[in-house]
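Enquirer: What would the 3D arrangement of this be:
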Amino acid sequence: MSETSHRISVADGESVAAVHHAAADDDGSDGDGRGWIVFCHGFLSDKTGSYEHRCQRAVREGYDAVRFDFRGCGESDGQFVDQTIGDKLADLRAVIEYFDPPALVLFGSSFGGKVAFHAAVDESRVEAVATRAPVTYNRTFDEYRSVVAETGELVFDTGVCIDERFFEAFDAYPFADVAASLSVPVAIFHGRDDDSVPIADSLEAASALETDVLLEAFAGEGHLFSASAEARLLERLFHWLEE
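Expert: Reported below is the predicted structural model:
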C-alpha cells in the first residue's frame, strides 16, 4: 500500500499538508484504481486518526484516496482563527487541482461535510458527495455566533478560536445554495443521538436536495461514531459507491 506526503501551495505563500494513498493493481503495484476519494476533516479535527483508516479502506476497495489538513489545522500552515469557510474551500480546490483526478468523490465529516457540499456545486469532476453528521444549515453554529457577538471571540478547549470574520464568510454559504444547485448523488450518515449537529438537520437537508439521497441513521450514536458504527459506515459507503 503506497502512501506519500505532499505540500500543496495555496494562498499568501502558505501550503497545506496532504497524504495520497495510491490504489494498487492486482499485482500489488501502484496503478489506476476505481476512482478517487478526497476526505475533508471536521472543524476542530485534522487528517489523522479515522481519516487514515478510511483512506486505507478506500485503497483496499480499489480507490486512490487523499486526506489533508485545512490551513490552521494539523501540519498545514496558517492560524485557525484566520481561516474562513472560503479559505477551506480554496484549500480543497487546491488539493483537487494538485492531484488532478479525472473524477472524484468527496467525503466530509461534520464541518468538512459543509465544505464538501459547497465545493461540489462548482467542481464538475465531483461525481458524488458522502457525509457523516454534516453541518448543513448555518443555525448549527448559532451558539458559537452568540458568544462571538458578546465577547468578540470564542476560544475552544483546544486553544484555537474564531472571531467575527468566521461568521461574515459563513453567512455567504447557506445550504439553500446547495439544495438548489447540487445534482450528484448524496449519502448522509448521521447518529440519532448527535447533540452537536441534530439529525433533524440532515432529514431536512435530504428533503431539500433535488437529487438522489441516501440517508442512514445510526441508533445510539452521537456526533463521534463508535468503532463499530464507523465500520458499518464504511461498509455502507462502499456498497453505495459500488451501486
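Enquirer: For the rest of this, base every contact and every neighbour count on C-alpha atoms.
Expert: OK.
Enquirer: Helices of the protein, residue ranges please.
Expert: 50-60, 85-99, 111-122, 142-151, 164-170, 175-181, 199-208, 227-242 (DSSP state H).
Enquirer: Would you mind giving the ones you listed as CSV with distance to residue 193 added?
Expert: Listed next are the helices of the chain as CSV, based on distance: least, CA to CA, whole Å:
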stretch, distance to residue 193
helix 50-60, 20
helix 85-99, 26
helix 111-122, 18
helix 142-151, 19
helix 164-170, 26
helix 175-181, 22
helix 199-208, 8
helix 227-242, 13
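Enquirer: Figure out which of those is closest to residue 215.
Expert: Comparison of the helices of the chain against residue 215 by CA to CA identifies helix 199-208 as nearest, at 7.2 Å.
Enquirer: What helices and strands are in contact with that closest one?
Expert: Judged by 3 or more CA pairs under 8 Å, 6 or more residues apart in numbering; DSSP states H and E, helix 199-208 is in contact with helix 175-181, strand 186-191, strand 213-218.
Enquirer: okay if I get those as TSV plus distance to residue 198 and mean neighbour count?
Expert: Below are the helices and strands packed on helix 199-208 laid out as TSV (distance: least, CA to CA, whole Å; neighbours: other CA atoms under 10 Å):
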stretch	distance to residue 198	mean neighbour count
helix 175-181	15	16
strand 186-191	9	24
strand 213-218	11	17
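Enquirer: Looking at those, which is nearest to residue 63?
Expert: strand 186-191 (17.6 Å).
Enquirer: what comes into contact with the closest one?
Expert: 128-134, 199, 202, 211-223, 225, 233, 237 (CA atoms under 8 Å, 6 or more residues apart in numbering).
Enquirer: One more, please, to line up against the first structure:
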Amino acid sequence: MSIEFIEQAFSFEYEGERIAATAHAPSKETTPVPVVIFCHGYTGNRIEQRYIFVRMARRLAQEGIASIRFDYRGCGESEGLFRDHTVLDYVADTIAAINAAKNLPSVDTRQIGLLGYSLGGCVASYAAYRCAEIKTVVLWAPVAFPWKLFFDRRPDFFPDDAFGADNLFVEYAGWEIGRKYVETLTSLDPVHALSQFKNPVLLCHGLQDTVVPPSHTEAYDAARNQNHLITETLLLPKSDHGFKPLQEDAQLLEDTLLWFKKHL
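Expert: Take a look at the predicted model:
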C-alpha cells in the first residue's frame, strides 16, 4: 500500500541567487524520514526527460522517502545565467540543497542520499566526496570524463582556440558557455572523487547510450572495485541515454527505489 505524500515548490538562496526546487515528502509521517537529493544533467532541470525525476520522486515518497529536486543556478527556473556557472558551481548548489534538506522538519539528517543523472552523475560524485553525511549514491548514465565528452563533440574547444581575446563566451549546442566553464572541465576527475566515497553506490547505464557511452560507468565501477567499495551496476541492454524503452525505464525506477530503501 502506497503512502500519501505532499509535493511542494519552494526555493532557497545561494551566493545571492535564488534556486528553484520541489520537495516531496510523505504527508502523514510523524517520525523523520530519509531524503534523496536529485542532480540533473547538462542544460537540464529538476523535471528531466519524460518527467523521469518527477516520477522517481513520487515513487520514493509513496514508499516513505522524501526528496528534493532543484535547478542549478542558470538552469530551469533558478536565477542566474547559464553561461556564468560551472560544474563546480553545480556541486556547490547541490551542497546548498543538502543543507536546505536539513532544515525540513520531516527529514532524518542522518539518512541522506544522492541521485545524479548524466552530468549530474559527475556533480553527485563530487558532492558525495565532499559531504560526510551522504549515506548512498545512485548514478544514472553518469559522465566520468567531462572534458573528453565535450572535446569529442567540439575538437576546437581548447580555451585559447575557442575564445578570442575579447570573447569570454562561446556557443555550444545552442547554449552560451563561458571560458571558466571550459577551463574547469580540464580539472574535473569525478571517477577519483567517487572512488574516495566509502558508502554504497549503484551505477545504472543503458547499453545503447551514444550520448554518454557505457564506458563511463565502467570507469566508475573499476575505480571503486579497486578500492574494494560496495558497488553494484544495472546495465539495461536496450536503453539509450533517456532510458527508453519503457520496460527498462520501469526497471530503472524500481531498482533505484529498492536501493534507496535498502541503504537509507
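Enquirer: before we move on, the earlier item: out of the helices of the first structure, which is the most enclosed?
Expert: Highest mean neighbour count of the helices of the first structure: helix 111-122, a mean of 24 (counted as mean count of other CA atoms under 10 Å).
Enquirer: What residues in the second structure pair up with it?
Expert: Using TM-score structural alignment, helix 111-122 of the first structure lines up with residues 119-130 of the second structure.
Enquirer: what's the nearest residue to residue 203 of the first structure if we skip its chain neighbours?
Expert: residue 215 (7.7 Å; CA to CA, 6 or more residues apart in numbering).
Enquirer: From residue 118 of the second structure, how far out is the equivalent of that neighbour over in the second structure?
Expert: Applying TM-score structural alignment, one finds that residue 215 of the first structure aligns to residue 233 in the second structure. Between residue 233 of the second structure and residue 118 of the second structure the distance is 15 Å, computed by CA to CA, to the nearest Å.
Enquirer: try residue 232 of the second structure
Expert: 17 Å.
Enquirer: So which residue is dead centre in the first structure?
Expert: residue 108 (2.1 Å; CA atoms, centre = their mean).
Enquirer: Residue 72 of the first structure pairs with which position in the second structure?
Expert: Aligned partner of residue 72 of the first structure by TM-score structural alignment: residue 74.
Enquirer: ok, the residue nearest to the centre of the first structure - contacts?
Expert: Residue 108 of the first structure neighbours (CA under 8 Å, 6+ apart): 39-42, 114-116, 129-132, 134.
Enquirer: Identify, from those residues, the entry nearest to residue 161 of the first structure.
Expert: Of the contacts of residue 108 of the first structure, the one sitting nearest to residue 161 of the first structure (CA to CA) turns out to be residue 42, at 14.8 Å.
Enquirer: To which residue of the second structure is residue 173 of the first structure aligned?
Expert: By TM-score structural alignment, residue 173 of the first structure lines up with residue 188.
Enquirer: okay, now that match: neighbour count?
Expert: Counted by other CA atoms under 10 Å, the residues lying close to residue 188 of the second structure total 19.
Enquirer: go on, residue 172 of the second structure?
Expert: By other CA under 10 Å, 13 other residues sit near residue 172 of the second structure.
Enquirer: Now do the same for it: its match in the first structure.
Expert: So, by TM-score structural alignment, residue 172 of the second structure is matched to residue 155.
Enquirer: Please determine how far its match is located from residue 80 of the first structure.
Expert: Taking CA to CA, one finds residue 155 of the first structure at 11 Å from residue 80 of the first structure.
Enquirer: and for these two, which residues touch both?
Expert: Joint contacts of residue 155 of the first structure and residue 80 (CA under 8 Å, 6+ apart) are 161-162.
Enquirer: Just give the closest residue to residue 92 of the second structure, not the sequence neighbours.
Expert: residue 127 (7.8 Å).
Enquirer: shouldn't that neighbour be in contact with residue 95?
Expert: Yes: Residue 127 of the second structure is within contact range of residue 95, at 6.4 Å (criterion: CA atoms under 8 Å).
Enquirer: Great, nothing more from me.
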